[in-house]
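>>> got a predicted structure plus its sequence, pasted below:
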Amino acid sequence: MRMVIGNGYSFERKTQRVTIWNEYIHERTNPQVAAVYPQGIHSALVQGLQPYGFLMRTAVLDQPEQGLSQEVLEETDVLIWWGHLAHDRITDEAVDRIQARVLQGMGLIVLHSGHRSRIFRRLMGTTCDLKWREDGRRERLWVVDPSHPITEGIGEYFELEHEEMYGEFFDVPPPEKLVLISWFPGGEVFRSGCEYTRGLGKIFYFRPGHESFPTYYNKNVLRVIANAVHYVGSAHGTAPVYGETKALEP
């Protein structure tokens, strides 16, 4: 199926091979989180994304090579990342492998507290710090680029009844495309849907997803993630050729 996106370009909507990575600590150590995600955030995402027809596998921190061997990454079109407590436990080797695959064209979707993950900070080149407040109040997410494929089927905005607040300044490079912004009752706003390109790979940061709230059961959140999978996993153009080269004939 060929999709036409807002800037006039089109891409084939293929069956994406998706790896959902979750550190899987909160759900095993915090009864409040376990009550919301008894099988883990990664399992909830698999269940919620099943209707979209992706080929999905999960990976967690405690697996050999942290679930992210070269073989796994080579078989992954899109990597979805959720982490919070164990950013410093991700090895240099894993970060190097993921970065290399992104530069080669693998899509990366970073969720919520993954903003502080080693791979996201590596790719952004900044601290990726922000303000936060865990008060569980309402979040309203506004679509600010209705032409973007990631916003397909969302409408002008949607709301989450309970979420953690993230506020500006968000120390990331200016997004190449800003897709969503959030508003919170404390008056804060936040760049909640940010697109970047690194090498041949597309990256999408999506803000919602605090572990204590049932965010990953929300149909709009799942739709954004599904749209993002199709988008960041789509064809990325022609691979460049580097090194010494002969002059072309005039």
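Yep, that arrived. Please read all numbers here as calculations on a predicted model, not as lab measurements. Residues are numbered from 1 along each chain as shown.
>>> every contact and neighbour count from this point should use C-alpha atoms.
Fine.
>>> near Leu160, how many other residues are there?
18 (other Cα atoms under 10 Å).
>>> hmm, I was thinking of Met56
Applying other Cα under 10 Å, we find 18 residues neighbouring Met56.
>>> correct me, but Val224 touches Thr151?
Yes. With contacts counted by Cα atoms under 8 Å, Val224 reaches Thr151, the gap being 6.4 Å.
>>> the more surrounded of the two?
Neighbour tally, Val224 and Thr151, criterion other Cα under 10 Å: the higher count belongs to Thr151, 24 against 18.
>>> before we go on, here's another structure to hold up against the first:
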Amino acid sequence: MIKVTVWNEFRHEKRMTEVKEIYPEGIHRALQTGLSAYGFDVGTATLDEPEHGLTDDVLASTDVLIWWGHMAHDEVDDSIVAKVQERVLQGMGLIVLHSGHYSKIFRKLMGTSCALKWREADEKERLWIVKPSHPIAAGLPEHFELEQEEMYGEHFDIPDPEELILVSWFEGGEVFRSGVTYSRGNGRIFYFRPGHETYPTYYRPHVLRVIANAVRWAAEERGAAPTYGNARPLEAIGVKR
């Protein structure tokens, strides 16, 4: 069974009534419930727990880490970021959601500012599947809509993605690369745009399907991890010159 850990700041839900009404137990709990229905073993971790809930044992047992952050990126301890980065390089999958684009871990792995344009308004978002053959697109229609979302617009300062899976269009006319993949070391990374805290986005079936598909994709078994360092002489491994 795939072991998933959903990490969430869990700050908006405590401080903003409108967010608490939508996610009374936190965004992490909504995602935990929605993804458990797909057969995953889903745990949670939050910013204010010791080590932000990401202890060595938790990270070691996590196949895929899902990250949602917004108002407290700077409060994430750099030592925890370094541990998460190392686990990704070792093969742990990472799914970064919405405003997690500006998290320390995503920026560290991307090596860019990860800046973008945004507009908080009740706008329709139409998400187009532009690579329908990809496993993350499995079981989805060619497009789906969210009646209310925050707008994200280009330019999105990320490296050219290895694969572009989804593109968003907004009522204001903007478009956005809203579903992109990367590999770092032996780990797979997926960034998925929707999920502003004042909208019930993480209850939407198509949104959960994208995330669940991404979990399976990110957790797929990789090839053997490479060996680095000083190579043994040919004679020592039985090779004759």
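Here it is on my side, so go on. Only a predicted model underlies this, so the values are computations on that prediction, with no experimental measurement involved.
>>> report the TM-score for the pair.
Overlay of the two chains. TM-score (TM-score structural alignment, normalised by the length of structure 2): 0.97; 236 aligned residues with a Cα RMSD of 0.8 Å.
>>> residue contacts, the most centrally placed residue in structure 1?
What sits nearest the mean C-alpha location of structure 1, by Cα atoms, centre = their mean, is Ile109, with 1.9 Å. Contacts here follow Cα atoms under 8 Å, 6 or more residues apart in numbering; on that basis Ile109 of structure 1 touches 78-81, 203-206, 228-229, 232.
>>> kindly report the same for Tyr196 of structure 1.
Applying Cα under 8 Å, 6+ apart, the residues contacting Tyr196 of structure 1 are 175-177, 202-204.
>>> out of the contacts of Ile109 of structure 1, list just those in strands.
78-81, 203-206 (DSSP state E).
>>> TSV for those residues, including neighbour count and distance to Arg116 of structure 1?
Output for those, formatted as TSV (neighbours: other Cα atoms under 10 Å; distance: Cα to Cα, whole Å):
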residue	neighbour count	distance to Arg116 of structure 1
Val78	29	19
Leu79	28	16
Ile80	25	14
Trp81	25	11
Ile203	27	15
Phe204	27	14
Tyr205	26	11
Phe206	25	13
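>>> ends of stretch 187-200 of structure 2, how far apart?
30 Å (Cα to Cα, to the nearest Å).
>>> what span of structure 1 lines up against it?
Taken onto structure 1 by TM-score structural alignment, stretch 187-200 of structure 2 occupies residues 201-214 there.
>>> measure the residue nearest to the centre of structure 1 to Pro250 of structure 1 for me?
From Ile109 of structure 1 to Pro250 of structure 1 the distance is 44 Å (Cα to Cα).
>>> repeat that for Cys194 of structure 1.
With Cα to Cα as the criterion, Cys194 of structure 1 and Pro250 of structure 1 are 43 Å apart.
>>> same check, this time on Glu139 of structure 1
On the measure of Cα to Cα, Glu139 of structure 1 and Pro250 of structure 1 end up 59 Å apart.
>>> swap in Ser147 of structure 1?
41 Å.
>>> and those two? Which one has more around it.
A direct count of neighbours by other Cα under 10 Å for Ser147 of structure 1 and Pro250 places Ser147 higher, at 13 against 3.
>>> surely that one forms part of a helix?
No. With DSSP: H, G, I helix; E, B strand; the rest coil as the criterion, Ser147 of structure 1 is assigned coil and is not in a helix.
>>> how about it, what's its partner in structure 2?
In structure 2, Ser147 of structure 1 lands on Ser133 (TM-score structural alignment).
>>> cool, and Gln66 of structure 1?
Correspondence of Gln66 of structure 1 to structure 2, assessed by TM-score structural alignment: His52.
>>> surely that match touches Ala45?
Yes. Assessed by Cα under 8 Å, His52 of structure 2 is found in contact with Ala45 at 6.6 Å.
>>> ok, the two, which is more surrounded?
Shown here are His52 of structure 2 and Ala45; by other Cα under 10 Å, Ala45 has more neighbours (24 against 17).
>>> contacts only, for that one.
Contacts of Ala45 of structure 2 by Cα under 8 Å, 6+ apart are 5-8, 28, 52-54.
>>> how much space is there between it and Glu163 of structure 2?
Look at Ala45 of structure 2 and Glu163 of structure 2: by Cα to Cα, they are 29 Å apart.
>>> also Ser99 of structure 2?
Taken as Cα to Cα, the span from Ser99 of structure 2 to Glu163 of structure 2 is 20 Å.
>>> neighbour-wise, which of the two wins?
Using other Cα under 10 Å as the criterion, Ser99 of structure 2 and Glu163 rank with Ser99 on top: 20 against 14.
>>> name the SS class of the equivalent of that one over in structure 1, please.
Using TM-score structural alignment, the equivalent of Ser99 of structure 2 in structure 1 is Ser113. Secondary structure, three-state DSSP: Ser113 of structure 1 is helix.
>>> could you find the closest non-adjacent residue to Ser113 of structure 1?
His84 (5.4 Å; Cα to Cα, 6 or more residues apart in numbering).
>>> quick check: the one you found touching Gly114?
Yes. With contact defined as Cα under 8 Å, His84 of structure 1 and Gly114 form a contacting pair (6.3 Å).
>>> quick one: the strands in structure 2, in order.
3-8, 41-46, 64-68, 93-97, 117-129, 143-153, 163-170, 175-184, 187-192.
>>> with distance to Phe106 of structure 2 added, can I get those strands in TSV?
TSV is the format used below for these (distance: least, Cα to Cα, whole Å):
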stretch	distance to Phe106 of structure 2
strand 3-8	13
strand 41-46	17
strand 64-68	9
strand 93-97	7
strand 117-129	17
strand 143-153	17
strand 163-170	17
strand 175-184	11
strand 187-192	9
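>>> looking at those strands, which is nearest to Asn230 of structure 2?
Nearest to Asn230 of structure 2, of all the strands of structure 2, is strand 175-184, at 22.7 Å by Cα to Cα.
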